[in-house]
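[1] Below are the sequence and a predicted model for it; my questions follow.
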Amino acid sequence: MKTPTDTQAREWLRGMFDAAIASAQPAVCLPPHLPTPPRGRTVVIGAGKASAQMAQVLEAHWPAPVTGLVVTRYGHAAACQHIRVLEADHPVPDAAGMAAAQQMLALVAGLTPDDLVIGLWSGGGSALLPLPLPGITLAEKQALNQALLRSGASIGEMNCVRRHLSAIKGGRLALACSPARVVNLVMSDVPGDDPLDVASGPTVADPTTLAQALAIVQRYGIALPPAVQAALGNPSSESIKPGDQRLGPIATHVIATPRHALEAAAEVARRAGLEPIILGDALEGEARDMGTVLAGMARYTASTPSARHRVLLSGGESTVTLRSTAPGRGGRNVECLLSLALSLKGLPGVYALAGDTDGIDGLEPVAGAIATPDTLERAAAQGLQTTAALDAHDAHRFFGALGDAVVTGPTGTNVNDFRAILITAPG
């Protein structure tokens, strides 16, 4: 195979990213997992960036009457006939999300053993269903959420804290559905694909404890207002545990995962004559550190003559600890990518794409970006300060100025981060 042109390398990377997204579309992965209709009512609930599209697909395939309510991020709604779709803010919760959570609890009240609740859960659901425990205000919950996002805590750590301060998460919504049967259909965006961490597990029992939640807050030095501190020390705030006899029957199916997405990308790579290597679907850590490590792997691979036309694929969820007060426009994927580009120092023949499969990296309506062997050279020609952009968490502005942003719009799915590093020639 000849060494590809810059245009072809970009097309290969974008083709792999698009395939990863397509493999996790609700229309593909949801219908095979639909349960048998019940004797009684069917009520659909859900939250997440893909919940509206999931509800739309369910309506198209469900053979019986259905009602319900799902909440998604602003701009991610899809038209449904019988299931109400509400929108709220993400990643910082708002009053619309709180109202949606209250309505959802009211919707499942009074169900019977003959009824069926179908839960449609995807990434982002935790912020979209904020319902603080009594005594805690939404403003206090918002401040804590922002502090967790800035701290560098993992998604599992953040969700543990959220569950123990919520009146709906950590199995509390499942308890409200009892004695009806609950079937959860989950699109995983978390390392390890634990349903407990998708939307903070409203309809699955929670084995974690208040003591663990408090330890996480202390580990990251997050100051708590008195009401939140009191709640984390109050045994009545404990979440619903596995084996709780008050729960009705619950079945949970993970219908889309980061691994599925990486395997779809790998197949695209093979058809292009590339050798895909999946490094893992659950990589975690500080985004800029991950970029440095991935650059080292790419450099080693490029140094091997037999490694021509190889692509390194990975997924998971990195974190960003904010170290700058500058108003940067960044996201964890582009921060990882910019760190990688800096570490590679223009290594010939190495291209990379990093993006979020939901189409939004951080707060920007941009999925991610592409880095090329001449990224640093082109940046210097435009007067862009690469290291300064990384330190200011301003990678979206950096790649946007180079014309290398990857824009998809809301994708209708969410299986977390996607990274592909293409090695087209030995270094």
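    Perfect, I can see it now.
[2] CA only for contacts and neighbour counts going forward, please
    OK.
[3] I'd say residue 122 and residue 190 touch.
    No. Assessed by Cα atoms under 8 Å, residue 122 is found out of contact with residue 190, at 9.7 Å.
[4] got any residues that touch both of those two?
    Contact with both residue 122 and residue 190 is made by residues residue 198, according to Cα atoms under 8 Å, 6 or more residues apart in numbering.
[5] pretty sure residue 48 contacts residue 73?
    Yes. Here residue 48 reaches residue 73: they are 7.0 Å apart, a contact under Cα under 8 Å.
[6] In addition, the following structure is provided for comparison:
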Amino acid sequence: MPNDSEILHALFRAALDAALPDGKFEGRLPAIPKGRTIVLGAGKASARMASAFEEAWTRHGGTCEGLVVTRYGHTTPTRFVEVVEAAHPVPDEAGLDAARRILTLAREAGPDDLVVCLISGGASALLSLPAEGISLADKQTINRALLKSGAPIGEMNLVRKSLSAIKGGRLAASVRGAQLVTYLISDVPGDNPSSIGSGPTIPEAVDPEVALSILRNYSIDVADSVVAAIRANALENSAAGGVVHMLATPKMALDAAAVKAREFGLQPLILGDAIEGEAREVARVMAGIAHSVVQHGDPIKAPCVLLSGGETTVTVRGKGRGGRNAEFLLALALKGEERVSAIACDTDGIDGSEDNAGAWFDAKLLDDARVRGINLASYLVNNDAYTAFAQLDCLVITGPTLTNVNDFRCILIRP
């Protein structure tokens, strides 16, 4: 039997493989149009999606052109669709320029053309085109404040839509008479298409007062001019924006990990693919479930794995380095449950703003930390889980995975 580390990493890899777009366009392609096929997209997986679409489209006799924007370092070679890189999670000028170009291409599409949109997590920051009356600096300031606030992703994306000239269905509105097909890789709890990348092609009537109330709730001050711009940017049309296909979701990744677990003789229990909340609080709940398994064999008997996805948040109070998955894992490890090991990673390969996807630990972690004089509790207080796991050689570093279906958590419990 492989050791705990080997099993945990194998299950994470199975989840990642299931989340890639390769081969998922077959059976979901529209008819080849009389005119052009214009491919537009944004997100951490958009370059890999463009490459996979090109392969499927050309196999069926189609030609294409277009532009997608992805995070720095997340590109992959394409033949016909241009790939540009921009900043994430705080937008920059490169994302602004890409968004302008994408909007122009959409507006150029005629009634004989097909517009294909490839959207994945990260598009909210990468496709940054502020509404009239809002500057890029305004968006950057608000985005940084939201990221530190502990606000759930749904609330952050609602605010982002209210600040944008391209998200919240505004890209779809610019297409006009052309056929529009959107392909999505979900990184949001619940897989709501309007929430993925803030829904550039999914029109949604958002009440600007709700966006403003979110900013007030998290004590994020904005200028009166920004308040006026948000109120003036309301999108009234909430009709669907063309055909939508979901290529990959968090549940698909968890299902693949469950299949892999059975190959190791482990019974999988999927606790949910849409779990949200403060990372430490989610860890406390997961630790309670693991304790019940160890002590009572309930809700499942060991050997087993507890699998979950979704997106936790961290309210940053310390000055350390870390991401939500490393913070979750450190809080879980500190519970000190026997016969328990775990891994927690962001499926895009970047946990927060560091170079790791996440971290892992086994039952020896607390003893190893004591021997080395590492006070793990103090690292948690300072939001410094990255440093703690780095000292213990327990970081998971994958580099960009070219997909993004949010967090992957696996707790392995031995008999």
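    Here it is on my side, so go on. The structure presented is a predicted model; accordingly, all values stated were derived computationally and were not measured.
[7] Please enumerate the helices of the stretch 301-415 of structure 2.
    324-333, 365-371, 376-381, 385-391 (DSSP state H, counting those that start in this stretch).
[8] follow-up on the earlier one: neighbour count winner among residue 48 and residue 73 of structure 1?
    Shown here are residue 48 of structure 1 and residue 73; by other Cα atoms under 10 Å, residue 48 has more neighbours (33 against 24).
[9] Could you find the counterpart of that one in structure 2?
    Aligned counterpart of residue 48 of structure 1 in structure 2: residue 43 (TM-score structural alignment).
[10] just residue 96 of structure 1 next, same as before
    Residue mapping for residue 96 of structure 1 onto structure 2 gives residue 94, with TM-score structural alignment as the criterion.
[11] my read: that match touches residue 87, true?
    Yes. Look at residue 94 of structure 2 against residue 87 with Cα under 8 Å: they come within range, at 7.4 Å.
[12] more neighbours, those two?
    Neighbours per residue (other Cα under 10 Å) separate residue 94 of structure 2 from residue 87, with residue 87 holding more: 21 against 16.
[13] So residue 281 of structure 2 belongs to a helix, correct?
    Yes. When DSSP: H, G, I helix; E, B strand; the rest coil is applied, residue 281 of structure 2 is found to be in a helix.
[14] Just want to check the distance between the counterpart of it in structure 1 and residue 363 of structure 1.
    Residue correspondence to structure 1 (TM-score structural alignment): residue 281 of structure 2 is matched to residue 289. To residue 363 of structure 1, residue 289 of structure 1 is 21 Å away according to Cα to Cα, to the nearest Å.
[15] More neighbours: which of those two?
    Set side by side, residue 289 of structure 1 and residue 363 show more neighbours around residue 289, with 17 against 11, by other Cα under 10 Å.
[16] Matching residue 112 of structure 1 against structure 2, which residue comes up?
    Aligned partner of residue 112 of structure 1 by TM-score structural alignment: residue 110.
[17] okay, which residue of structure 2 is out on the far edge from center?
    Largest separation from the mean C-alpha position in structure 2: residue 371, at 36.4 Å (Cα atoms, centre = their mean).
[18] For residue 48 of structure 2, pull up the helix or strand it's in.
    In the assignment (DSSP states H and E), residue 48 of structure 2 maps to helix 46-59.
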